[in-house]
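Novice: using only what follows, build the 3D model:
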Amino acid sequence: MTLEQTASNRCFEGEQLRFKHQSQTLGCEMVFSLYLPPQAKTQKVPLLYWLSGLTCTDENFVHKAGAQRYAAEHGIAILCPDTSPRGDDVPDDAEGAWDFGKGAGFYVNATQAPWSSHYRMYDYVTQELPEIAAGFDSLDSARCSISGHSMGGHGAMVIALRNPGTYTSVSAFSPIVAPTQCPWGEKALGNYLGEDHSEWANYDACALIAAGASQLPLLVDQGEADDFLEEQLRTELLEQTCSEQGYAATIRRQAGYDHSYYFVASFIGSHIAFHAQTLAAE
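Specialist: Alright, predicted model coming up:
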């Protein structure tokens, strides 16, 4: 696979990089951002995957979260993919809605036309990106964790729960915890996967935990002033499911915080420290 580096910026003595490549999984050109901490100059470093939310690209987190400072302190690389396939040949929502289509891949493998030819973000994150990461001499890509925000929080939890032993830990900000039970999820899963709700459950963190998914360290932060909390995010369902299943998740409700990257920036340091602790134990 050929990677083309398109940007490089020095940041906290490390490097913030951006690449583009032709994705075999998605059938289009894709971009991703990669932060290499200063430790990567002399040794292999573990990797944190970050999955962003609706309407985002690979750069929202890079520009707004302030994560590089903490990644440099702990010696962790961060890989941020885009949130969907892109390009003129990639189908989009017919009405141009922001919650479906481009920028809204929901980290699933679509089975329904016309989406199935490109919208395979689950495989892109779990298969193609790790193959790319393994090609970087400075990355210990076998030691990895995963995190995300909103739609990306949903993706991070689902991917970690469905791939036991692959990720040392998972965390999420404002995640869509039960997409089978909220309007965003019902629209996305219905269009991408069709009407078989048993397929939907494969991409629902609450359903996976209820079905007995293996436990791994899980940290969730949810702002209580989040406009999407009641209708779309449904944090109470995750709290209930974890309690019923004895799943030892840390779910923190943060008073006064909304859905924005101001919220993410406020707590990203503790999330990176959380992942650093589990990665160090590997």
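Novice: all contacts plus neighbour counts: C-alpha atoms, from now on.
Specialist: OK.
Novice: pick out the residue nearest the middle of the protein.
Specialist: The residue lying closest to the centre of the chain (CA atoms, centre = their mean) is Leu51, at 2.4 Å.
Novice: what sits against that residue?
Specialist: 80-83, 146-149, 151-153, 155-156 (CA atoms under 8 Å, 6 or more residues apart in numbering).
Novice: and it, how far from Asp88?
Specialist: Relative to Asp88, Leu51 is positioned 23 Å away (CA to CA, to the nearest Å).
Novice: same deal with Gln254?
Specialist: Gln254 sits at a distance of 40 Å from Asp88 (criterion: CA to CA).
Novice: okay, the two: which has more neighbours?
Specialist: Neighbours were counted for Gln254 and for Asp88 using other CA atoms under 10 Å; Gln254 has more, 15 against 7.
Novice: that one contacts Gly223, doesn't it?
Specialist: Yes: using CA atoms under 8 Å, Gln254 is in contact with Gly223, at 4.7 Å.
Novice: okay, and Ala207 sits in which element?
Specialist: Per DSSP states H and E: Ala207 is located in helix 205-210.
Novice: what sits closest to the residue of the chain most remote from its centre if chain neighbours are left out?
Specialist: Distance from the C-alpha centroid of the chain peaks at Thr42, with 27.9 Å (CA atoms, centre = their mean). Nearest non-adjacent residue to Thr42, counting by CA to CA, 6 or more residues apart in numbering: Ser138, 8.0 Å away.
Novice: to check against the first, give me the structure of this:
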Amino acid sequence: MKVVSTSKSHGGIQGVYSHASEVCACDMTFAAFVPPQAKDGPLPVLWYLSGLACTHANVMDKGEYRRLASELGLAIVCPDTSPRGADVPDEKDNWQFGCGAGFYLDATQEPYAKNYRMYSYITEELPALIAANFPVDMARQAIFGHSMGGHGALTIALKNPQRYRSCSAFAPIAQPSTAGWSRPAFEKYLGPNDKSWRAYDTTLLIEDGKHFPEFLVDQGTADGFLEDGLRPWLLDEACKKAGIDLTLRMQEGYDHSYNFISTFMDEHLKWHAARLA
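Specialist: Okay, the predicted model is just below:
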């Protein structure tokens, strides 16, 4: 692991790090914030997964999480959204696919299967690296994310309920297997048989019996992607049928941007901290 940069903030350390990933077959970069309470012992860790066209840096620069994370004693880890590099296949003119659009799944189709293994990276390789190099308590983990990252957080929590104490999302893609901006990516990564897509679709995972105790979801009513891409009512319906406690808050006038995310970041951090205590 290489240190790209470190900077003191609110008594803690905001770092950016890189490492050679065996899972993604390329160098990967992530951000990690360690609050000042780390001097007293291992801390709970909250994973934040970013959306389409983002990197580790978007939430680090615009998410406004450090002040309260320092007060609450939460370590925050922000992975990249996909593999990157000259040898990683990409569609440079398509922001909904390729670099920046890994969708937190493990691709099975060539030429993407070698590198696009973000599910395994987030659930296996990066946690092992974090546990070995940072003062965190891996028995106290939570996960949240935005848009594509909200989809990732929800699906990862559903498939690993024993690992995460809580899960929340900002404007998640509720049913990516049928949404216009994600269905083409699923076909390229996973092949034409949409039955295999169910493993990475929140609503269909719930339909197939996957369970998580509760979710918190915030969604802006002025989000330009609401009707065609996000469709939180599908998540609401699935959770009601499965008996999952979903708190879905439709936030009047908010859009899809980090102005929306940063407005409600404090509430999500407090919600997770209460469950990680």
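Novice: map Arg140 of structure 2 onto structure 1.
Specialist: The alignment partner of Arg140 of structure 2 in structure 1, by TM-score structural alignment, is Arg143.
Novice: can you tell me the closest non-neighbouring residue to its match?
Specialist: Nearest residue to Arg143 of structure 1 in three dimensions, chain neighbours excluded: Pro46, at 5.1 Å (CA to CA, 6+ apart).
Novice: show me where structure 1 has strands.
Specialist: For structure 1, the strands defined by DSSP state E cover 4-11, 14-23, 28-36, 45-51, 77-81, 139-149, 170-173, 218-223, 250-254.
Novice: so which of those strands is nearest Gly212 of structure 1?
Specialist: Smallest distance to Gly212 of structure 1 across the strands of structure 1 (CA to CA): 14.9 Å, for strand 218-223.
Novice: how about the closest one, which residues of structure 2 does it hit?
Specialist: In the comparison with structure 2, strand 218-223 of structure 1 aligns to the range 215-220 (TM-score structural alignment).
Novice: next, the mean deviation of that stretch compared to structure 1.
Specialist: Compared with structure 1 after the fit, stretch 215-220 of structure 2 shows a mean deviation of 0.5 Å (mean CA distance after the TM-score superposition for structure 1).
Novice: next one: that stretch to chain centre, how far?
Specialist: Distance of stretch 215-220 of structure 2 from the chain centroid (CA atoms, centre = their mean, to the nearest Å) equals 14 Å.
Novice: sorry, back to before: if I look at the residue nearest to Thr42 of structure 1, how far off is Arg234 of structure 1?
Specialist: Counting by CA to CA - Ser138 of structure 1 and Arg234 of structure 1 are separated by 39 Å.
Novice: likewise for Asp82 of structure 1?
Specialist: For Asp82 of structure 1 relative to Arg234 of structure 1 (CA to CA), the value is 25 Å.
Novice: pick out whichever of those two has more residues nearby.
Specialist: Between Asp82 of structure 1 and Arg234, counted using other CA under 10 Å, the more crowded position is Asp82 (26 against 19).
Novice: how about the contacts made by the equivalent of the more buried one over in structure 2?
Specialist: Counting by TM-score structural alignment, Asp82 of structure 1 corresponds to Asp80 in structure 2. Asp80 of structure 2 is in contact with Met28, Thr29, Phe30, Leu49, Ser50, Cys54, Thr55, His56, Gly100, counting by CA under 8 Å, 6+ apart.
Novice: same thing but at 10 Å, please
Specialist: 28-31, 48-51, 54-58, 99-102, 118, 122 (CA atoms under 10 Å, 6 or more residues apart in numbering).
Novice: from those, which would you call buried?
Specialist: The neighbour count (16 or more other CA atoms under 10 Å) marks 28-31, 48-51, 54-57, 99-102, 118, 122 as buried among the contacts of Asp80 of structure 2.
Novice: if we can go back for a sec, my read: the residue farthest from the centre of structure 1 touches Leu36, true?
Specialist: No: here Thr42 of structure 1 does not reach Leu36: they are 11.3 Å apart, not a contact under CA atoms under 10 Å.
Novice: now list whatever residues contact both of these two.
Specialist: What both Thr42 of structure 1 and Leu36 touch, as defined by CA under 10 Å, 6+ apart, is the set Ser138.
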